[in-house]
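K.L.:
following is a predicted model, sequence given first.
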Amino acid sequence: MPHVNGITEKSTKSGRERPGRPGGNTADLVKRRYSTRFVQPSDFINADAPPVPKLHLPDTESIQNISVDVAALKDPGLDPEKYTATVLSDASDQQLRDFQTSLRKLKNRASTDLQQNVYQNRTQFIKISKDAEKLNEDMRALRSHMSELSASVSNLSANTVVPEARSSFENAAARTRKQANRSSVANLEQIYNNQLQTLWKEVEGSQKFLPAIPGRHVEIEQRRWAELDAATWKPKQKVSLILLNDHLMVAREKSRNRVNPNAMGKAEAEQKVSTRLLAEKCWPLQDIDMLDLAPMASARDKHEMANAISIRCGHESYTYQSERSSSTEKDQMLRKFRQTAEELRRLLRTDTQTHTKSTKAMEFYSTRDPTVAKKTDLLRSLSNSNDRSEILIDVDGKQKNLRWVEGQMDEVDIEVALQHFEEAVSLIEKLRTVAQGLKGNSMVQDLINTKIDGRASTLADLVVERLISSHSFSNATQTNIKWLVRLGFDDRARDSFLVARSETITKRARQCIFEGDLRDYIFQVSFVYFTLMRNTVSIFQQCFPPLMMSACVRWAKEHLDGFNVILSRQLSSVQRGSPTWNECMDQAKEHAMMVNEVGVDFKELVKVKEDGE
């Protein structure tokens, strides 16, 4: 094979040119190169070998990707330690700080949302309570109208009949009614008393069933009735049915005494036989029910039961039949019973509603306002007040009731809860003005004042907390003190402010540490004391009237005495008149002159107390 410049022809044709090397080993090297076998990557692959672990290299992108999983935090079964270990296992310092910042933001947002939800729920609850109370009143009115409608229908369904006879005391009552003045309550009560007296005389034992109570009177009395046996429907005895406004009495005949016709007067000519009655049964009207048996009788017994009624009281049932051939007395008794029972139910319902309203009023005012609950006399007056004119109040020329007052109190509560102090203070001032204008209604005036005082005290507590936390800032302190003054807590604002300033002076003075240089220590302590005194007096003059300035001066004098105690204790081991003594005293008096800027001269009062002072 010919050589060209030391390179074989074969290598030249293949395009692989290599420089020639002396010694003629080029061909051997080329052959060795072509004969070399390289191991392929597939030769290293082992199906059973585990995968190569991934490398976790923190970078900027991973830092930005770590975030708080809100859905995971809402899980009630979340394990915080496990969650943080999983999420922050490879986190860097920057990642930890960012994650902590995200958690704080999420916490603050959740707290804000929770507070807003509480305020919204309270507002909605108050609104729903008012709507529910209005709905209850509408339902009570509807129930009353339905009862009246039912009574009217019952009256129309009964036939209009004319009574054929009356008892002796009914006739006497009728004659008395014509002569009496119906508009007179005293005359009406006298009529009722006469009826009961006649009833007691004619019906033996009736007084124990029907004692005299105001308003009790006889509605109707029918004597020609017979009690029937429940098994045989045969008459057992003759009875009289006496219907009162609240009871139904059944009296049986006791004896008959013949009357001498020659001894009868003209007024007694109509009554030939005097019958003595004995009270046998007496039921309250609300415990019984009277039924007409004619519609329920079978065709065979319909004629016999045409004039029969059934009186049911619990599990007991009694059957009575009129002895008259017509059903006039039966219809009259049924109609009168229904009317009287409906009137009694309406009266009892009214009494119950009145009592319920009184109880609810006491519960309403006592549960809403603990301060009102302590005033039992005021609650009793509110419960017993039936005159609506006493509950109405005049607000800007318009008549308002106590519900309006409660609505205003709710507004105050909402503003206090939202910490809208200016709005809350303005509402309290408005309500106090309304209460002052109610000079003719002391009950409502006491109620409003009691409610206002309770809420003003609660609001004052919150403002005092703000005052204590921000007493070093003049503008905030002036605002808080003005609120307290408008609420009527001048003394509390003054005392809270001065106490907070005293705590600040004590705290700052204790932060001055004695490190061996007495002059430097006296400089620090005197500067703290008199600087804070000057600032306190300055803020006090801006917030309170001049008449209260004596309290601030007295407060400053007390702290000046406290500073003199510290000065005397520190200079007790220094010779009086020495350079150190003089320099310390000069520094203290120089700082005391700062108080002169606010009109208080304490320079001559800075001194070292002698023994025994």
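P.N.:
Cool, got the structure. Numbers count the residues shown, from 1 in each chain.

K.L.:
okay, CA-based contacts and neighbour counts for the rest of this
P.N.:
Fine.

K.L.:
ok, which stretches of the stretch 351-500 of the chain are helices?
P.N.:
Secondary structure of the stretch 351-500 of the chain, counting by DSSP state H, counting those that start in this stretch: helices at 370-373, 376-384, 388-391, 402-417, 421-436, 442-469, 474-487, 490-510.

K.L.:
here's the one I want to compare it with:
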Amino acid sequence: MIFQNFVPLEPGRHIIRECSNFVEISMNTNKPKHAVHLFLLNDCLLIAVKKKRQATKDTTKIKLVADRCWSLDDVSLIDMKDTDGSKNFIKVLKHPTDQFIFQSSNAEEKKNLMNMTKRATDEMMSAKAVKHADSVINAQNNQQQLTPLIRSLSRRGRNALTSSLRNQKTSSPKISAKSPRELSFNDLREIEDLADRLDVQIATREFDQAVESIEKAKAALTNVSADATRLDSIRVKMEDRVVRLSYAISRDLTNPNVKKTQVQKCVKWLLRLGYGEQAREQFLSARTNNIRIRTKQLKFEGDIPQYINELSLVHFTLIKNTCDWYSAAFKDIKMSSGLVKWAKEEVEHYASMFQRQVYSAHNRDDKIVRRCLKYARDHCLMLREVGLDFKFLLDTLLQLDGISRAANNTVYESLSGLTEEEEDLLDSYGA
């Protein structure tokens, strides 16, 4: 099988496992599409379709045709629960919106693929983190390019750190007045051992303990003096662990199936590591992707008002939930502006979808438009529960192209003046 077009030959790239007893399942019919052969490499997952050779009479001979290839950091493998009609199913979520389902002939092979994919992904992310840490260290001549830990631990940033500690009224408010503390050989050895323990904590996903270890090392390396070469070596090791830890936590934070409590934990850890801005951007970006996935799953079967009702419910519910989760995770009021900006952009995106569906030339039916506008406005009001009121913005965005503002206002006024009987009668109209 020729697959260099999908997976170019690179030093270090190798196959970890092959799985031949899989079939791809159609997302629409839930029936098998074709047999596939899966190749798990150290950095990607290659899907090859099994096809019979036409040039031979031997129908048992098949050839493998490379079909898809995904980087491991772009996909998530979800173990689907067994039911009477489906067993040994795996769902592959491809960032940002694609989904694929595969079925194994036996549970053991599925389990092995899941475990080895997770291990390969973790190792790849760890290697990327180490590479990133090396580039960070090489950029030490530019202080603005350094990550929060290096800035706080660097000798040039020591005075700024002690000033910050004094302003925060820590338990040692006079630390800046003391001369640098001399680190003994045993102290340095203990810090190096701490870096080794961090490797284990990150590998076993003991993130809370890992963050505590980082903070302990940060405190130990504050306002100290020792052999400069050895101190720099220790700082390099600790920065490597910080980047690897932040990668692992961020991966959990952006998981489409993450729960509210886990979001709070991940954000708390990243804030303690000094990655608050990155945590906010990653969380909101992941929620945007989630909204896109959920709205793409809606089926349009010709009933425009029904589709708009479902679209509005899904879109505004997810915006509301995101605001609720964000407020629970990011306590600093200074970070609220980013949430408002994100919510506004999502309302604008919803409005563009609404306009394409409702205001197309062949759909300019007043009854349909009135029903759709009512659904949009009603569901938008749920954002008031989390302190956001985008009613005026939505009304502005849903102005009909080519129709005067006065005519559009008439649509809204007619809605507000409907009796319950009239609304029921209106609901009886089809699309």
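P.N.:
Yes, it's here. No experiment lies behind these values; they were computed from the predicted model shown.

K.L.:
would you mind giving the helices of the stretch 351-500 of structure 1 as TSV with mean neighbour count and distance to Gln541 of structure 1 added?
P.N.:
What follows is those, written out as TSV (neighbours: other C-alpha atoms under 10 Å; distance: least, C-alpha to C-alpha, whole Å):
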stretch	mean neighbour count	distance to Gln541 of structure 1
helix 370-373	17	35
helix 376-384	16	42
helix 388-391	13	45
helix 402-417	17	28
helix 421-436	17	22
helix 442-469	18	16
helix 474-487	19	10
helix 490-510	16	11
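
K.L.:
so which of those helices gets nearest Arg109 of structure 1?
P.N.:
helix 402-417 (18.4 Å; C-alpha to C-alpha).

K.L.:
identify all contacting residues around that closest one.
P.N.:
119, 122-123, 126, 391-393, 421, 423-424, 427-428, 448, 451-452, 455, 459 (C-alpha atoms under 8 Å, 6 or more residues apart in numbering).

K.L.:
try stretch 343-355 of structure 2
P.N.:
Residues from elsewhere that reach stretch 343-355 of structure 2 (C-alpha under 8 Å, 6+ apart): 288, 308, 312, 315, 319, 390, 394, 397-398, 400.

K.L.:
same thing but at 7 Å, please
P.N.:
With C-alpha atoms under 7 Å, 6 or more residues apart in numbering as the test, stretch 343-355 of structure 2 has contacts from 319, 397-398.

K.L.:
in helices, which of these fall?
P.N.:
319, 397 (DSSP state H).

K.L.:
who wins for neighbours among the contacts of stretch 343-355 of structure 2?
P.N.:
Ranked by neighbour count (other C-alpha atoms under 10 Å), the contacts of stretch 343-355 of structure 2 have Ile319 at the top, with 23 neighbours.

K.L.:
what's near enough to touch the equivalent of that one over in structure 1?
P.N.:
Under the alignment by TM-score structural alignment, Ile319 of structure 2 pairs with Met533 in structure 1. Listed by C-alpha under 7 Å, 6+ apart, the contact partners of Met533 of structure 1 are 556, 595.

K.L.:
quick one: the helices in the stretch 201-350 of structure 1, in order.
P.N.:
Secondary structure of the stretch 201-350 of structure 1 (DSSP H, counting those that start in this stretch): helices located at 206-209, 328-368.

K.L.:
so what's the residue minimising distance to the centre of structure 2 up against?
P.N.:
The residue lying closest to the centre of structure 2 (C-alpha atoms, centre = their mean) is Thr254, at 2.3 Å. Residues in contact with Thr254 of structure 2 (C-alpha under 7 Å, 6+ apart) are 282-283, 286.

K.L.:
can you rerun that using 10 Å?
P.N.:
263, 266, 279, 282-287, 289-290 (C-alpha atoms under 10 Å, 6 or more residues apart in numbering).

K.L.:
tabulate those residues (a markdown table), appending distance to His34 of structure 2.
P.N.:
Shown next, in a markdown table, are those (distance: C-alpha to C-alpha, whole Å):
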| residue | distance to His34 of structure 2 |
| --- | --- |
| Val263 | 38 |
| Cys266 | 40 |
| Ala279 | 41 |
| Gln282 | 36 |
| Phe283 | 37 |
| Leu284 | 37 |
| Ser285 | 34 |
| Ala286 | 32 |
| Arg287 | 33 |
| Asn289 | 29 |
| Asn290 | 29 |
